[in-house]
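Chemist: fold the following for me, if possible:
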Amino acid sequence: MHIPVLSHRLRLAAGAAAALLLAACGSPAPEQQAAAPVSKVEPAVPKAAAVTLYTTREPGLIQPLLDAFSRETGVAVDTVFVRDGLPERLRAEGERSPADVLMTVDTGNLLDLVENGHTQAIESAALDAAIPAGLRDANGHWYALSLRDRVLYADKDLALESFAYEDLAKPEWKGRVCIRAGQHPYNTSLFAAMVAHAGEAATEEWLRGVKANLARAAAGGDREVARDILGGICDIGIANAYYVGRMKHSEEGSEQRAWGDAIKVIRPVFASAADGGTHVNISGAAVARHAKNRAGAVRLLEYLVSDAAQSLYARANYEYPVKPGVALDPVVASFGELKIDPLPLAEVVRYRKRASELVDRVGFDQ
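Modeler: Just a heads-up that it's a prediction; the model follows:
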């Protein structure tokens, strides 16, 4: 058989093709042996879920605390300000509600949320350790975060060093007392505490006496009590202590600074109570019943009773810390020791409706 001999040109082409095949399939060239490293893609770190806060407090008053919480934990807080109708909104939203934490002022408003089934019980050793038993729910449904003591504003030149709430009805103060509306929650809470201590009949008589001593109609706000003392309309009045911090920290020469500088603060007690103390109301919070971020909600509440947050309550809002031992704002500290009325707040709330009825019965706001 005749086997044809490949031409020189064909043999060169075949050799070149073989070389290319070996280069493609065989070992890499020496300069290619150290292959470029493949960059490793790290899995994305999941972002902490935000906490949604429904609050009846002005957001500006608590924003410094929420900002501090987010800086420390990396958890954002989405704040929804609900001026009125919080229970109705929660009822309408039902299980779809995005609320994780519910925050209110006034014990009665907070307990209304509990009684209407808008909260859930939680367990937290941190909350239980920080908050005295009388200022939280035994079953973990609500917690006080700061205190608002209901005190006496008095003309700074008045020779008066101590006072009992019962003294407001004494004849010596006729035409000398200022107070906001009796149906305002701050006063309804105080009057309910009086019912709890002294009974309904004695409280009705007392309210009639206070009304007889008013220098003007029961109206306006707490700061207007200080304004009217400066204006000579009245000599004393009942109001919340933290407003004095705001007034005395106002700009020098401002109206509110003048109001604050015109008064002194005396912390009254209930003379009808054996171990009488000063009435306090609260700002407080609870975990919402349908919270989507329950863990974040508990974490926020625990932060709000930490030393750092309680100090912010004291310095930013001039409220009294709920946690014992936290440093006070100097103005608040100047009021002296706060001895809290030992009556549990839940007991006070029981008499809120009766107190409201008494206000109408005696025509307190008319």
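
Chemist: make it CA atoms for all contacts and neighbour counts henceforth
Modeler: Fine.

Chemist: quick one: the helices in the stretch 251-366 of the chain?
Modeler: Applying DSSP state H, counting those that start in this stretch to the stretch 251-366 of the chain gives helices spanning 255-261, 294-304, 307-312, 330-333, 345-350, 352-361.

Chemist: cool, the stretch 51-200 of the chain as well?
Modeler: 59-73, 86-93, 107-115, 125-130, 185-198, 200-212.

Chemist: nearest to residue 298, out of those helices?
Modeler: helix 125-130 (9.2 Å; Cα to Cα).

Chemist: which secondary structure elements does that closest one contact?
Modeler: helix 294-304 (3 or more Cα pairs under 8 Å, 6 or more residues apart in numbering; DSSP states H and E).

Chemist: now do the helix it packs on against helix 59-73, angle only.
Modeler: Using axes from the mean of the first three to the mean of the last three Cα atoms, to 10 degrees, one finds that helix 294-304 and helix 59-73 are set 110 degrees apart in direction.

Chemist: next, count neighbours for the residue nearest to residue 312 when sequence neighbours are not counted.
Modeler: Closest residue to residue 312 apart from its sequence neighbours, by Cα to Cα, 6 or more residues apart in numbering: residue 65 at 6.7 Å. Counted with other Cα atoms under 10 Å, residues neighbouring residue 65 total 21.

Chemist: quick one more, to check against the first:
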Amino acid sequence: MDPVPRATPDDTNPLRRLSLDDLRLRTSMKWRTYPDDVLPLWVAEMDVPLAVPVAEAITDAVALGDTGYPAGTAYARALADFARARWDWEGLVVERTAIVPDVMLGIVEVLKLLTGPGDAVVVNCPVYPPFYQFVAHMDRRVVEAPLGETGRIDFASLERAFRHAVADGGRAAYLLCSPHNPTGTVHDADELSAVAALAERYGVRVVADEIHAPVVALDAGFVPYLSVPGAENGLSLMSASKAWNLAGLNAALAVAGPAAADELARIPEEVSHGPSHLGIIAHTAALRDGGDWLDAVRAGVDDNRRLLAGLLAERLPEVRYRPAAGTYLAWLDCRPLGLGDDPAAAFLERGRVALSPGAGFGTGGAGHVRLNLATSPELLTEAVRRMAAALT
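Modeler: Have a look, this model is predicted:
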């Protein structure tokens, strides 16, 4: 295996500040799951140092011994200010929020409020694998509404799923991934308004996973689901986790539309004990003071989307890739390569590159892989070189 190129430190791009040697000192899942000869471009961790305001907030708290139980509304107020400044959304009301341990556990708690055992939860496949795992574990049934060929919501498919979900007279929820993981699709206001109208027609409650909301292309905008007409009885889960690489400092917020506030208030009080106090401190600092860092990451991801498109066109032209406006993830259709349902296995074994296998994302995922773009251009280039070499 050829040596991995070294990243050139770049003070303006957080994705270029850490060398491979630096990254291999990490003990997190991304860097400890595979042997050292594997380049890990799979799980959603970013290869970046912490934003300075976040690091300072954490170290200040540790210096004070401020490591107790979480309290207060600072996180919710910071998110409300961020939403107002970034998304021109005034509707995030602190009193209609609840602290939850993380987005997926928050989704579980919200679905408990809206559905019962055996009820249906609609998802747009292919979609984030924990949607299937957590829903099944809580004794709900998944109803798939496949996305369209372009990765956008197929409303005929969604209506069929809604009709099926409520056919037995039970309650139903729609777990909307926005921006969508793994495709990176950023749903626009018209699409979200159509979702709200369709959900109202069938009596389906919408729960939006908006964890990737801050990470959109510099020339793109994000529309919060709860900001569109008809979404008043919806609920959203938000967090600074993905945008500022804070998965190890867990904290998230459940946000209710005005017609869902009473339901959100029924979340058990003990749920608020799950988030990390340091996590809340970190997320609050990120939202309040980490905007410049975030924009530098967004610019770096934009560059990597273009880089990946060019590298694939040169080295793996059969792979289908549609650069998207959201997340720092790339969804690659590798079916023309003839590697079967799990091309990630071949890229790992023969190329020593770890990618997320597409089959775990549900119907439409087989033959695909998800690649994490939040790395240096050098590591991304080397990964594609290895992927191409795996075919020879």
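
Chemist: mind checking the TM-score on these two?
Modeler: The TM-score (TM-score structural alignment, normalised by the length of the first structure) is 0.26; 147 aligned residues with a Cα RMSD of 6.0 Å.

Chemist: nearest to residue 206 of the first structure among the helices of the stretch 251-366 of the first structure would be which one?
Modeler: Going by Cα to Cα, the one of the helices of the stretch 251-366 of the first structure nearest residue 206 of the first structure is helix 352-361, 10.4 Å.

Chemist: can you give me the buried ones in that closest one?
Modeler: Buried residues in helix 352-361 of the first structure, counted by 16 or more other Cα atoms under 10 Å: 352, 355, 356, 358, 359.

Chemist: isn't the last one up against residue 207?
Modeler: Yes. Using Cα atoms under 8 Å, residue 359 of the first structure is in contact with residue 207, at 7.4 Å.

Chemist: hmm, back to that, for residue 349 of the first structure, see how far away the residue nearest to residue 312 of the first structure is.
Modeler: 28 Å (Cα to Cα, to the nearest Å).

Chemist: residue boundaries of the strands in the stretch 251-392 of the second structure?
Modeler: 252-256, 320-321, 329-333, 353-354, 356-357, 368-372 (DSSP state E, counting those that start in this stretch).

Chemist: and these as a markdown table, adding distance to residue 343 of the second structure and mean neighbour count?
Modeler: Output for the strands of the stretch 251-392 of the second structure, formatted as a markdown table (distance: least, Cα to Cα, whole Å; neighbours: other Cα atoms under 10 Å):
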| stretch | distance to residue 343 of the second structure | mean neighbour count |
| --- | --- | --- |
| strand 252-256 | 34 | 28 |
| strand 320-321 | 13 | 18 |
| strand 329-333 | 9 | 23 |
| strand 353-354 | 11 | 26 |
| strand 356-357 | 7 | 22 |
| strand 368-372 | 7 | 26 |
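
Chemist: ok, which of the ones you listed comes nearest residue 130 of the second structure?
Modeler: Nearest of the strands of the stretch 251-392 of the second structure (Cα to Cα): strand 356-357, 13.0 Å.

Chemist: show me what that closest one is packed up against.
Modeler: In terms of contacts (3+ Cα pairs under 8 Å, 6+ apart), strand 356-357 of the second structure is packed against helix 343-351, strand 368-372.

Chemist: for residue 200 of the second structure, the count of nearby residues, please.
Modeler: By other Cα under 10 Å, 15 other residues sit near residue 200 of the second structure.

Chemist: which strand or helix spans it?
Modeler: Here residue 200 of the second structure, judged by DSSP states H and E, is contained in helix 189-202.

Chemist: now for that helix, which elements pack on it?
Modeler: helix 155-165, strand 205-209.

Chemist: quick one, that helix and strand 205-209 angle?
Modeler: Between helix 189-202 of the second structure and strand 205-209, the angle comes out at 150 degrees (the same axes, to 10 degrees).

Chemist: between helix 189-202 of the second structure and helix 155-165, how many degrees?
Modeler: Using the same axes, to 10 degrees: helix 189-202 of the second structure against helix 155-165 is 30 degrees.

Chemist: give me the buried positions along helix 189-202 of the second structure.
Modeler: By neighbour count on 16+ other Cα under 10 Å, the buried set for helix 189-202 of the second structure is 189, 191, 192, 193, 194, 195, 196, 198, 199.
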